[in-house]
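**Student:** need a structure here:
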Amino acid sequence: MSKPDILLIGPYPEWDLVELEAQYNVLKLYEAADRDAFVSQHAAGIRAIATRGELGASAELIGKLPKLELVSVYGVGYDAVNLDACRQRGINVTNTPDVLTNDVADLGVAMMLVQSRGMIGAEAWVRDGSWETQGLYPLKRRVWGRKAGVLGLGRIGFEVAKRLSHGLSF
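**Tutor:** Next up is the predicted model:
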């Protein structure tokens, strides 16, 4: 039995691509010199689109795939997927919520620390020798003992607030 055809809009990490290729006939749109011709050539057999949040799937592309059953988004966002076109045809749309929630929250807290302590400027100060000619790097704002506000308490905002309220013990 042959593997189902899926249209891969943009590259995926190797570890996930290996899994996809084991289960499906992966048609890599991003490698095609002429994307319209590539879609036309394979349209009749494509049953799913594998895409990323920022790449999505347009109504035009969806309309060219008569057997399309699924648009799978590698990531949380699906803003770039034309949901109306999918609804009209009964095409399911999936994503991967929570897959990076903790990583993004960690990064958000790290960025707050980097910004408030001036770490990027301090790193440049050391690299360009300013410490030798201009002395100590100017002190920046302390984070310890301060209050932080989190705008929006969705999955990520909640995790950021949790890290900040517990002194980063998570």
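**Student:** can we go C-alpha only for contacts and neighbour counts from here?
**Tutor:** Fine.
**Student:** where is the longest strand in this protein?
**Tutor:** Longest strand in the chain by number of residues (criterion: DSSP state E): strand 46-52.
**Student:** for it, name the packing helices and strands.
**Tutor:** With contacts defined as 3 or more CA pairs under 8 Å, 6 or more residues apart in numbering; DSSP states H and E, the packing partners of strand 46-52 are strand 5-8, strand 70-74.
**Student:** redo those strands as TSV? Include distance to Val104.
**Tutor:** Below are the helices and strands packed on strand 46-52 laid out as TSV (distance: least, CA to CA, whole Å):
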stretch	distance to Val104
strand 5-8	25
strand 70-74	16
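**Student:** please give me the structure for this one as well, since I'd like to look at both together:
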Amino acid sequence: MKKFNIDAYEEKLKKNPEYEGYTEKDGTEISEYYRLRPDATTDAFDRKQVETYTRIESRPDAYRTAYLFNREGNLISVAHYFSTALEIGIWQQFDSTGKLTGETDKDKEYPFALKDVIEFGKKHQVDFSKTGRVRRGYDSVYKANVWNLRWTVDEKVPEPYQQLFTLDGTTGKVLEEKKEGPPRRL
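**Tutor:** Sure thing, here's the model as predicted:
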């Protein structure tokens, strides 16, 4: 069972009160922080007043895992993301003894999986780990779960534009394809 090393974290904060994390050799960025109890009497780190600790591991391929720990450093939950906010994978919740108490499969409604969407992007010369936007949800027009993809096409074209695709979340069938321009911030 993963634990948050409170002693090591406290030492890092003593050495550098602005400490927020580090980067591993493979390029994974580690963010670590704490949240104080609502009734805390200080904004500074005081382990007696901490409610939770968080560790986020952000890989170079845009996959992120967020771990939430209680004030004793025991794992409470695990969540997975792609890019900035796409909820993916199996999310888990644990009790104070470390026993698994719940799981939520964020991908269950999308048989055409994220790996398939990433492959679709590669076929269209876009690497979603570096650029573009991937979202998914229920679409009332198509009455289905869909993937909404958007990226900027600006290399070797006289006028850059936004490429948009809507894919069926079950089959991956292209439901809509359109171009918008000029590009806007994603």
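**Student:** can you give me the TM-score here?
**Tutor:** Overlay of the two chains. TM-score (TM-score structural alignment, normalised by the length of the first structure): 0.29; 90 aligned residues with a CA RMSD of 5.7 Å.
**Student:** quick revisit: out of the helices and strands packed on strand 46-52 of the first structure, which comes closest to Trp15 of the first structure?
**Tutor:** Evaluated over those, closeness to Trp15 of the first structure peaks at strand 70-74, with 13.1 Å, by CA to CA.
**Student:** okay, the angle between the closest one and strand 46-52?
**Tutor:** Relative orientation of strand 70-74 of the first structure versus strand 46-52 (axes from the mean of the first three to the mean of the last three CA atoms, to 10 degrees): 20 degrees.
**Student:** ok, residues contacting the helix or strand just after strand 70-74 of the first structure?
**Tutor:** Using DSSP states H and E, the helix or strand that follows strand 70-74 of the first structure in sequence is helix 83-89. Helix 83-89 of the first structure has contacts (CA atoms under 8 Å, 6 or more residues apart in numbering) with 59, 62-63, 92-93.
**Student:** which of these has the most neighbours?
**Tutor:** Using other CA atoms under 10 Å as the neighbour criterion, Ile62 leads these with 23 neighbours.
**Student:** part of a strand, is it?
**Tutor:** No: counting by DSSP: H, G, I helix; E, B strand; the rest coil, Ile62 of the first structure is not part of a strand but helix.
**Student:** distance of it from Ala22 of the first structure?
**Tutor:** In this view, Ile62 of the first structure and Ala22 of the first structure are 24 Å apart by CA to CA, to the nearest Å.
**Student:** and the closest residue to Tyr138 of the second structure other than its chain neighbours, how many residues sit next to it?
**Tutor:** Sequence neighbours aside, Asn145 is the residue nearest to Tyr138 of the second structure in space, at 4.2 Å (criterion: CA to CA, 6 or more residues apart in numbering). Neighbour count for Asn145 of the second structure, taken as other CA under 10 Å: 17.
**Student:** I figured Asn145 of the second structure was touching Asp168, is that so?
**Tutor:** Yes: Asn145 of the second structure is in contact with Asp168 according to CA atoms under 8 Å; the separation is 6.5 Å.
**Student:** picking up where we left off before, what helix or strand does the residue nearest to Tyr138 of the second structure sit in?
**Tutor:** strand 144-153.
**Student:** and if you look at Ala8 of the second structure?
**Tutor:** Counting by DSSP H and E, the element that carries Ala8 of the second structure is helix 6-15.
**Student:** same thing with Phe165 of the second structure?
**Tutor:** Assigned by DSSP H and E, Phe165 of the second structure falls within strand 161-168.
**Student:** that strand packs against which elements?
**Tutor:** Counting contacts by 3+ CA pairs under 8 Å, 6+ apart, strand 161-168 of the second structure is packed against strand 144-153, strand 174-180.
**Student:** let me have the helices and strands packed on strand 46-52 of the first structure in TSV, adding mean neighbour count as columns.
**Tutor:** TSV is the format used below for these (neighbours: other CA atoms under 10 Å):
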stretch	mean neighbour count
strand 5-8	23
strand 70-74	23
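**Student:** out of those strands, the one nearest Gly157 of the first structure is which?
**Tutor:** Of all those, it is strand 70-74 that lies closest to Gly157 of the first structure, at 21.0 Å by CA to CA.
**Student:** my guess is Glu29 of the second structure meets Tyr22, correct?
**Tutor:** Yes: using CA under 8 Å, Glu29 of the second structure is in contact with Tyr22, at 6.0 Å.
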